[in-house]
Structure formats: C-alpha cells, structure tokens
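> Provided below for reference: sequence and predicted model.
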Amino acid sequence: MRIAQVAPLAESVPPKFYGGTERVVSWLTEELVRQGHEVTLFASGDSETSATLVPCCPRGLRLAGVRDHLATHLVMLSKVMRASADFDIIHFHVDLLQHPLFNRIRHKTITTMHGRLDLPDNMPIYKAFPRMPLVSISNHQRLPMPAFINWVDTIPHGLPESLCRFNPHGGDYLAFLGRICRDKRPDRAIEIAKRTGIPLKIAAKVDPADTDYFEQVIRPMLDHPLIEFIGEIDDQQKGAFLGNARALLFPIDWPEPFGLVMIEAMSVGTPVIAWRAGSVPEIITEGVSGFMVSSIDEGVAAVEKSLTLDRALVRQAFEQRFTVEKMTNAYVSAYTRQLALTSDASLPQRVGALAAI
C-alpha cells in the first residue's frame, strides 16, 4: 500500500523531547515500513525515519522558536496535494487545515484526531466538511462532535513493546510526566505526595503559554523536601524514570483524548493513579493496571493500594491492548476500507508528482 503520513511540524518525528502526536506518528510509520508498505512521511527536516522523508521545514518549529505555525503547515499541505496521486491513502495527523483543501479527494484520506474536540471555535470546520473520514483515539473524545460526523474507527494509541524495559520491582517515588499546565493539575500530584510522605519527581516541560501558571502556582509548591522538579526529559530517560517509580500520578482536570503517558507507564509495569476523566476509564483496568480516583483523599488511598498490584499484570494489560502492532493493524484495516471506497471513485492517474516536490 502506498501511504502518506502527514505529521504536525511543531516537533520532529520522533520528537527530541515532549511531543505525543509526533511520537505516535513515528511508531506508526516505522511499523508500516516494517510490514512492507511504501510509506512517505511529510514532517520536519530533522525527523528520523526509515520511510521516505519529505522535509517541510528545517527543524521542529517549537525548538526552532517559530510561534505561528500556520504558514508552514499550509506549505506542507500544498506539497501533499501536489503528490496526492502517488498515494493510495493520505493519513493526516493535523486536525483542521486539510478539511477544505482535501475535501474533493476525501475518499483517499484519513485524519486521526489527536486533540480535544470540545472547543466551540473549531466546530464550524467539522460542520462544513462532515464527510471527511475521521479516526478518534478514544470513544470519549467523540462525545462533543455532531452525530453526523464520518467516524471511520476508534483506534487507541500503541507503542513498541521493546521501547521501555519492564521493571518488575519499581521504586520508592511517585512520578508525574508530561506538561505543566492547569489541565494536567500537577498541584494535585504535589498534594498527594505531601500527604502520603512519598517523594514526587516531576519530569515536565513548561510551554510559554503556561509560564505564568508555573511561576505563580507551581513553583512555590516545589519548595518542599519531597518534591523534585526535573524538567523535560527524552525517550532514553523516560523508561528509567517511569520504571523506577512506585506509581504514575495522572491527576488531569480536562477531557483527556487519550493520555499516552498512561500506556508508557503500563509498558514498564508501573501502575497508574488517574482522575476519572476523559479517556481514563477506557485505558485503565481498575485494580489491575491502576486505580481511578475523583479526589485527593482517594488519590492518597490509591497510592497506598498501588503496592498490592502485580507489575507483571500491569505490563500484560499493556501487551494485550496498547502495542504498536495492534494500533498499526487497526489502521491498515481502516486504510483497506477506504481503498474499497476509492475503487469506485474517479481518481487522477499517477503522474509521479512526488518527484516534483
């Protein structure tokens, strides 16, 4: 199958540090190549892939200091459009811009919705182009969308089984991994650590938009002997960081579409203690891979109970549901269903447009 993967340009593929969507795109792309598909990746020039890379900017825009990403993404989409006849399927991982540009050939596209879908300002685009084929990453993510949206499937994220080494023992600290912002509620994690008397290590980035929140709310809470702020870490550091933890705290306060860090923790055998919100009930198996809570008190109790969980069963829950092979096979099935639609469509002849990019 000739497949185009169209990644966001904020980070490289895979990202150097934080970047959930770009990380998933990398895992999917590499597994598709391994399975024998002909894959082209549209991404930043500092991306690393075994697919054919079409660079759409020199490096990931966030680390390059580019604040407004609109123009660069439009240039990338123009490259994809010029090469569209070279592909059986074009798989978008950007949420909005491709809808008007690719509506005419929507039958050969799929868009994975990686973000939240409850923002009213974005709703006009979905209402104007309701037949664009979309994939959700959790069933909860779909709830705010109109009933007439063309959902192709719900496909949970998956990561390579060998990415992070299973740790059967864990450690003596709690972990918070991701991003410092109000939605992620690191303040809840800090409070739980203080009340349990167990150290908390925070490995997280601070975006410019969240600097005020960090300085005014979180930084004053870091002045405590139990709390250690590490900052942003990369994939090589992540396995040990999660594997050596007693539990991952995921104290979100928003409709999380998926929560990649939960399955990253599960992959190393570390239980997850998460607020019951968004996709969490679809990821966590209560009392097996972790606990779902609704308050600080429940979170404190869950930390105490986390030692009763079998870390081998936590890892097993990951292997049964959230591997890159399972994710990729689900996408290949979705591509195949779309190809069945294109077989009756009047498609332009292949003209070797990719070579002209």
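Good, I have the coordinates.
> contacts, neighbours, all on C-alpha from now
Fine.
> quick one: Trp72 from Met81, how far?
Heads up, residue 72 is Thr, not Trp. 14 Å (C-alpha to C-alpha, to the nearest Å).
> So which bits of the longest helix seen in the chain are buried?
In the chain, taking DSSP state H as the definition, the longest helix is helix 324-342. Of the residues in helix 324-342, 324-331, 334-335, 338-339, 342 count as buried by neighbour count, 16 or more other C-alpha atoms under 10 Å.
> One more: stretch 240-251?
Neighbour-count burial for stretch 240-251 flags Ala240, Phe241, Leu242, Gly243, Asn244, Ala245, Arg246, Ala247, Leu248, Leu249, Phe250, Pro251 (criterion: 16+ other C-alpha under 10 Å).
> how long is it from one end to the other?
21 Å.
> Not counting sequence-adjacent ones, nearest residue to Tyr331?
Excluding its sequence neighbours, the residue lying closest to Tyr331 (C-alpha to C-alpha, 6 or more residues apart in numbering) is Ile155, at 7.4 Å.
> Can you report how many residues lie near that neighbour?
Number of residues near Ile155 (other C-alpha atoms under 10 Å) recorded here: 20.
> and if you look at the one 4 residues further on?
Under the neighbour criterion other C-alpha under 10 Å, Leu159 is assigned a count of 26.
> now the one 5 residues further on
In terms of burial, Cys164 registers 22 neighbours under the definition other C-alpha under 10 Å.
> how close does the closest residue to Thr52 other than its chain neighbours get to Thr211?
Leaving aside its chain neighbours, Thr52 sits nearest to Thr40 (4.6 Å; criterion: C-alpha to C-alpha, 6+ apart). Distance of Thr40 to Thr211, given as C-alpha to C-alpha: 37 Å.
> Repeat that for Arg311.
Taking C-alpha to C-alpha, one finds Arg311 at 36 Å from Thr211.
> quick one: which of these two has more around it?
For Arg311 versus Thr211, neighbours defined as other C-alpha under 10 Å are more numerous around Arg311 (26 against 14).
> Included below, for side-by-side comparison, is a second structure:
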Amino acid sequence: MVVPPWLSVPPPGYGGLEQVVHGLVDTLVAHGNAVTLFGAGRQNGTAADFVSTVPDLQYDRLGESLPELAHLARVKHLVTAADFDVIHDHTTIGPLVAGRRAVPTVATVHGNPVGEYGAVLSDTDQGVGLVAISHAQRRANPELPWVGTVHNAMDVRDVPRKSAPGRGAVLWLARFSPDKGPDLAIRACRAAGLPLILAGKCNEPAERRYFTEVVEPLLDEDVTVVLNADREATLRLLVDARCLIMPIQWEEPFGMVMVEAMATGTPVVALRRGAVSELVLDGVTGLVRDRVEELPAALSEAVRIDPAACMAHAARNFSTERMALGYEEVYRRFALGAAAPVREPVPIAAR
C-alpha cells in the first residue's frame, strides 16, 4: 500500500485519503492479508508493517512534484516480486511510473480525472489498472483504463451518533475553496434564518487567500468559524449539527464528509453535482437539490430526516468491510492478469 508522503496514516486532522487508507489497511489485515504500508515520517497508526521512505513528513512541500517522485523512486527499489503480489498506489504520479515496478499495480484515482489530471492518467503505463471511487468519477472520463469501482468508506462503528434530529447550527465542513461553496453556504443559511458553522481546512496559501478575500467579508454574528479542527472535534460538530450543507461547485468525485455525516445520523443538504446522488438518498438520508436557490428551503426541511435511516445507509453501503471486499476482488483479478479494463455502463445510485 503506497500513500503520498504528505501526511501520516491516519492523519491528525484533515486528510480524507489517509483516513480511507487507514480503514482499508486495518480491514485487509483483519481479513488475513499481509500488508506493508509505504509512506513518510516516523509514525504508523495502522495494523500494517510500515516502511518509511523519508524520515519527515513532506507536508510543507505539498504541491511540489519532487517529494512524491523521490518517494516513489524509493518504493520501486524496496519492492520485489518475491515479497509482494500486488501494489495498491494512492499517489498522483504513481500511475505514470508504476509500469517500471516488478510487481503489478492498481492505483486508486482520488481526484477529478479531467483536465491536467486526466492528461496524466491517460498516459498511465500499460498494465497498470485504475480504480474509481465512484461511478460518477468514471463517467467523467470513461476512456481511462479502469479495472474497478470501489466506494471510499469508514469504520462506522467508531463514530459518535445522534439519537434525535439535530436542532443546532447548519455545518459546512471542507477546505476553504470556491469549489466547496462556503460563500453559498453563508447566503443559504442566512436566507433560511439559520446559524452556520464554517469548519474548514485553511493552512495552504490559496486557502488562506480565499478565506481572507471572499469569506471574511461575508461573516457576521450568525456564522461561527472553526479552522483546522482535529478529527475528534469535527465528528462532534457533525453530531451536533442540524445538517451538513454541501453547496459544491465542481464535480466532486466522492465527498467523504457526506458519509461521515450520515454515519453520525446527520442528514446532508447538497447540490446535485459529481457523486452526491450516488452517496445521498434524496428524501431518506438528505435533500439533493439542483439550484442554489432551493437550498434555504431544504435546510429548513432537513429536521424531518430520520437519523437512524442515515446511519443505516452509511453502515450498509460505506463500511470498511465492504470497501476491503471490493478491493480484494480487484487484487485477485489483477494479480492473476485477468483484470482487463471494463468500459460497460455502470450504475448511478447507491443501494
């Protein structure tokens, strides 16, 4: 299992990829698989054997290509066919260099596979199989060499849960970016007459600039700001929230925060973009709308959603057990050389 060199697994706070890998690794080990995690730094919070390619986490260099390239070059020299059956790569550049490895590689695509990222993925080495995290993500670029679709997941047993519909503030939980629509969340809550908590990741230059230039001028007494909260704090915010608002302005390939919200019993109010309709059952675990103007009314209606239905949906569809079984099937087919790219239509909605 190869993760980027930026954060530990699990991460101390924001880090959706690392949180997903944590759950996947521990469940694979519980199933009897021998897993080695290749990462950076000195800390490993998983059940896997840990191999560090560099003593310090490279978060301060996030956005540069050389730290990840150096990390992958070191992984290549540490991996032999005698020791491993398959490599599961979660890095951005991994699909470009994986063909040089002595062991077959499946690579999970964690971003939106279009534009520059799509160009990188379209040059994936022959024999490297890509795994999508949603059917919506695959539809965005169906010509890539996909070999499977496995939803992200979390250990739903370890989260706090609400016992009744929340009556507190609406919660927005994301990185501060125009893609995530915090400005739209403020306007929607204000129109609905509801308080809002903006709990966001804000430690990269672009995030700080966006917060200062766009978000701060909109703030008033009805908005509470929580910056860079750790995981325990964000889970508590989710439990206490009336609902989670997701006014996204891009084709979100998954959106782990929606699963986290439903797992705690908190409904999701979101715009119909990317994988939203694949994760949220409209009218059952949240309210999915087509236009920003529809969000205030949906926020008012969210208290009608049954928390138990949210929790049951998350447990049934987005457990680490289900995710691990999905990846084990991909590994088996790929390691045997039988995982040809699959291009037939894929279903849209979660069951």
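On my side now, so go ahead. Quick caveat: nothing in here was measured; it's all calculated off a predicted structure.
> before we move on, back to that, from the buried residues of helix 324-342 of the first structure, pick the one nearest Val94 of the first structure.
Tyr331 (16.3 Å; C-alpha to C-alpha).
> After alignment, which residue of the second structure pairs with the closest one?
In the second structure, the residue paired with Tyr331 of the first structure is Tyr327, using TM-score structural alignment.
> Its match contacts Ala153, doesn't it?
No. Using C-alpha atoms under 8 Å as the test, Tyr327 of the second structure is too far from Ala153 to be in contact (11.7 Å).
> one step back: does the residue nearest to Thr52 of the first structure touch Ser50 like I think?
No. Shown here, Thr40 of the first structure and Ser50 do not form a contact pair, counting by C-alpha under 8 Å, at 9.3 Å.
> residues touching the residue nearest to Thr52 of the first structure, list them.
Thr40 of the first structure makes contact with Arg2, Ile3, Ala4, Gln5, Ala51, Thr52, Leu53, Val54, according to C-alpha atoms under 8 Å, 6 or more residues apart in numbering.
> how about 6 Å then?
Thr40 of the first structure is in contact with Ala4, Ala51, Thr52, Leu53, counting by C-alpha atoms under 6 Å, 6 or more residues apart in numbering.
> Map it across to the second structure for me.
Matched by TM-score structural alignment, Thr40 of the first structure corresponds to Thr36 in the second structure.
> Over to Leu341 of the first structure?
Going residue by residue (TM-score structural alignment), Leu341 of the first structure aligns to Gly337.
> before we move on, the earlier item: ok, the residue nearest to Tyr331 of the first structure to Pro208 of the first structure distance?
Applying C-alpha to C-alpha, the value for Ile155 of the first structure to Pro208 of the first structure is 31 Å.
> Please, which helix or strand holds Ile110 of the first structure?
Assigned by DSSP states H and E, Ile110 of the first structure falls within strand 109-113.
> Next, the mean deviation of that strand compared to the second structure.
Comparing strand 109-113 of the first structure with its match in the second structure after superposition yields a mean distance of 0.5 Å (mean C-alpha distance after the TM-score superposition for the first structure).
> what span of the second structure lines up against that strand?
Counting by TM-score structural alignment, strand 109-113 of the first structure corresponds to 105-109 in the second structure.
> which residues touch the matching stretch?
With C-alpha under 6 Å, 6+ apart, stretch 105-109 of the second structure has contacts from Val86, Ile87, His88, Asp89, His90, Val128, Gly129, Leu130, Val131, Ala132.
> ok, now which ones touch the spatially closest residue to Thr112 of the first structure that is not a sequence neighbour?
Closest residue to Thr112 of the first structure apart from its sequence neighbours, by C-alpha to C-alpha, 6+ apart: Val135 at 4.6 Å. Val135 of the first structure is in contact with Thr112, Trp151, Val152, Asp153, Thr154, counting by C-alpha under 6 Å, 6+ apart.
> Give me the three-state assignment for Val135 of the first structure.
Look at Val135 of the first structure: counting by DSSP: H, G, I helix; E, B strand; the rest coil, its state is strand.
> That one maps to what in the second structure?
In the second structure, the residue matched to Val135 of the first structure (TM-score structural alignment) is Val131.
> And Pro168 of the first structure, by the same measure?
When the second structure is aligned by TM-score structural alignment, Pro168 of the first structure is paired with Ser163.
> For its match, pull up the helix or strand it's in.
Under the criterion DSSP H and E, no helix or strand holds Ser163 of the second structure.
> residue ranges of the strands in the first structure, please?
Listed in chain order, the strands of the first structure (DSSP state E) span 2-6, 38-43, 52-55, 89-92, 109-113, 134-136, 151-154, 173-179, 200-205, 227-229, 245-250, 272-275, 290-293.
> Need the nearest residue in space to Phe176 of the first structure, chain neighbours excluded.
Phe176 of the first structure sits nearest to Ile202 (C-alpha to C-alpha, 6+ apart), 4.8 Å away.
> what about that neighbour, distance to Arg315 of the first structure?
From Ile202 of the first structure to Arg315 of the first structure the distance is 22 Å (C-alpha to C-alpha).
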